[in-house]
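Trainee: Got a predicted structure here, sequence first:
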Amino acid sequence: MRIVGGNLRGLKLADVGDGDAAAHLRPTTDRVREAIFNLLINGTHGNPVPGARVLDLFAGTGALGLEALSRGATRVAFVDDGVKARALIRSNVEKARAMGVTDLWRRDATALGENRGAAYDLIFLDPPYGQGLGERAIASALSGGWIAPGAMIVWEESRAPVIPAPLGQIDQRRYGDSIVTLARMPSM
């Protein structure tokens, strides 16, 4: 796995092979990550990455959040409750020399609680497939005030997710066995 664009382009990330089924690690492939960022950057909805505060839920290796940093995001909060995942994220943050602009939280993404800081402009959601965890995580993020007005949500799943109100779906694409859905929080 490598960062595919931006100022960290080509940076090799910690290798997890085909993932770790026991830890629910299934890294987003470079090809799908590149497609996601092409959708974000070149879409008709405006590029949400530069200057964004990013929340990477079920962060796994941290590749999506680090890709966003590479492309101009200002801060990334990684959320994962897996021991192996957090070790991979720490390693990748060190490789990217991004310690000062990242947070790593050991937390269940489906039970975030109340956000005590500023809300996030760009949310990545890549839960273990087929378990309904994405829906629970989005509900938690919405009720806890984690999602800023106008925020973009990028949701990767094996099936089309149920997008809860007030979020509105703006795009959806299939890449192999992954479906990437873009949704937006209404602006106030």
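Mentor: Sure, I can see it.

Trainee: C-alpha from now on. contacts and neighbour counts both.
Mentor: OK.

Trainee: And for residue 176, the neighbour number?
Mentor: 8 (other C-alpha atoms under 10 Å).

Trainee: go on, residue 151?
Mentor: For residue 151, using other C-alpha under 10 Å, the count is 23.

Trainee: check contacts around it.
Mentor: Each residue near residue 151 by C-alpha atoms under 8 Å, 6 or more residues apart in numbering is listed here: 48, 120-123, 184-187.

Trainee: Likewise for residue 163?
Mentor: Neighbouring residues of residue 163 by C-alpha under 8 Å, 6+ apart: 135, 169, 183.

Trainee: The second one sits in which helix or strand?
Mentor: So the one you mean is residue 169. Secondary-structure element containing residue 169, defined by DSSP states H and E: strand 168-175.

Trainee: Give me the buried positions along that strand.
Mentor: For strand 168-175, burial by neighbour count (16 or more other C-alpha atoms under 10 Å) applies to 169, 172.

Trainee: Against which helices or strands is that strand packed?
Mentor: Identification of packing neighbours for strand 168-175 by 3 or more C-alpha pairs under 8 Å, 6 or more residues apart in numbering; DSSP states H and E yields strand 178-184.

Trainee: Next, the angle from the strand it packs on to strand 168-175.
Mentor: 160 degrees (axes from the mean of the first three to the mean of the last three C-alpha atoms, to 10 degrees).

Trainee: Relative to residue 66, which of the contacts of residue 163 is nearest.
Mentor: When those are compared for distance to residue 66 (C-alpha to C-alpha), residue 183 comes out closest, at 20.5 Å.

Trainee: let's bring in a second model and compare:
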Amino acid sequence: MGRSRRAPAGRPARIRIIGGAWRRRWLPVPAVGGLRPTADALRETVFNWLQPRLPGARVLDLFAGTGALGLEAASRGAHAVLLVERDARAAAQLQANCETLGAGQVSVRRDDARRLLAGPPPEGLAYDLVLVDPPFGQGHVPPVLEALLAQGWLHADSRVYVELESEADLAFLAAGGWQIERERQGGQARALLLARNSTRAEA
């Protein structure tokens, strides 16, 4: 997402696109409390995991914040990316950054992610990849994963990237029929790439 570290005094906050068509492009981040961009080193690892799935993919970035994840996916070949962000200033900056990049494949929706997931996807089409990097410590991840399945946002081969606090109890994953394909610890964050357990998915 991110919900972020504060920039040094006198320097505006920015994010950097790491790879793809917009590699090394710097984009401004609004002064919104709690924005926490995924660290570059962790993001590079995550997108090494995701790269084989990105060309032509439909990507949903919930809790988009700075857009660091969703814009990186678009830079690396995703066909369509929807950025969902409830804060008005953050959403406006996301839209401005898309215009700066000429990112016609990226849409910005100002909305609450959990409210949006209470219904089916807007076009009735499932997403190949969903990025879930919410504010830490607010319990968003379990209900988001449940809603993604219940409301048809995923297909059988979809993947979900989750970033959550390093000390989080992960028992809810097995209970929900999820398996961890990839995992990395980075500072206070734990990154997980999730797939549906094939046995549970067929049940």
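Mentor: Thanks, I have the structure now. Here the structure is a predicted model, which means the values were calculated and not measured.

Trainee: Would you pull the TM-score for this pair?
Mentor: Laid over one another, the chains give 0.86 as their TM-score (TM-score structural alignment, normalised by the length of structure 1), with 178 aligned residues with a C-alpha RMSD of 1.9 Å.

Trainee: could I get the contacts of residue 151 of structure 1 as a markdown table with neighbour count?
Mentor: A markdown table is the format used below for the contacts of residue 151 of structure 1 (neighbours: other C-alpha atoms under 10 Å):
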| residue | neighbour count |
| --- | --- |
| 48 | 22 |
| 120 | 25 |
| 121 | 23 |
| 122 | 25 |
| 123 | 29 |
| 184 | 24 |
| 185 | 19 |
| 186 | 14 |
| 187 | 8 |
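
Trainee: Aligned to residue 183 of structure 1, what sits in structure 2?
Mentor: Under the alignment defined by TM-score structural alignment, residue 183 of structure 1 corresponds to residue 194 in structure 2.

Trainee: Could you check how many residues crowd around that match?
Mentor: Using other C-alpha under 10 Å: residue 194 of structure 2 sits among 21 other residues.

Trainee: Kindly report the same for residue 104 of structure 1.
Mentor: Neighbours of residue 104 of structure 1 under the rule other C-alpha under 10 Å: 19.

Trainee: before we move on, what SS does the equivalent of residue 158 of structure 2 over in structure 1 have?
Mentor: In structure 1, residue 158 of structure 2 lines up with residue 151, judged by TM-score structural alignment. Assigned with DSSP: H, G, I helix; E, B strand; the rest coil, residue 151 of structure 1 falls in the strand class.

Trainee: With adjacent residues omitted, what lies nearest to residue 151 of structure 1?
Mentor: residue 121 (4.3 Å; C-alpha to C-alpha, 6 or more residues apart in numbering).

Trainee: looking at this, that neighbour is in a strand?
Mentor: Yes: residue assignment for residue 121 of structure 1, taken from three-state DSSP, places it within a strand.

Trainee: check contacts around it.
Mentor: Contacts of residue 121 of structure 1 were listed using C-alpha under 8 Å, 6+ apart, and they are 48, 52-55, 147-152.

Trainee: what's the distance between it and residue 56 of structure 1?
Mentor: To residue 56 of structure 1, residue 121 of structure 1 is 11 Å away according to C-alpha to C-alpha, to the nearest Å.

Trainee: so where does residue 155 of structure 1 fall, helix or strand?
Mentor: strand 147-157.

Trainee: how much does that strand stray from structure 2?
Mentor: Its matched residues in structure 2 lie on average 1.0 Å from strand 147-157 of structure 1 after superposition (mean C-alpha distance after the TM-score superposition for structure 1).

Trainee: thinking again about what came up before, and the contacts of residue 151 of structure 1, which two are the farthest apart?
Mentor: Checking those against each other with C-alpha to C-alpha, the farthest-apart pair comes out as 123 and 187, at 15.2 Å.

Trainee: Now do the contacts for residue 186 of structure 2.
Mentor: When the contact criterion is C-alpha under 8 Å, 6+ apart, the partners of residue 186 of structure 2 are residue 42.

Trainee: before we move on, what about the one 5 residues further on?
Mentor: Residue 191 of structure 2 makes contact with 46, 161-164, 183-185, according to C-alpha under 8 Å, 6+ apart.

Trainee: all helices for structure 2, in order.
Mentor: For structure 2, the helices defined by DSSP state H cover 40-50, 68-75, 88-101, 113-116, 141-150, 171-175, 198-202.

Trainee: hmm, back to that, in a markdown table, list the contacts of residue 163 of structure 1 along with distance to residue 30 of structure 1.
Mentor: Formatted as a markdown table, the contacts of residue 163 of structure 1 follow (distance: C-alpha to C-alpha, whole Å):
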| residue | distance to residue 30 of structure 1 |
| --- | --- |
| 135 | 25 |
| 169 | 24 |
| 183 | 22 |
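
Trainee: quick revisit: now do the same for the residue nearest to residue 151 of structure 1: its match in structure 2.
Mentor: Using TM-score structural alignment to pair residues, one finds that residue 121 of structure 1 aligns to residue 128 in structure 2.
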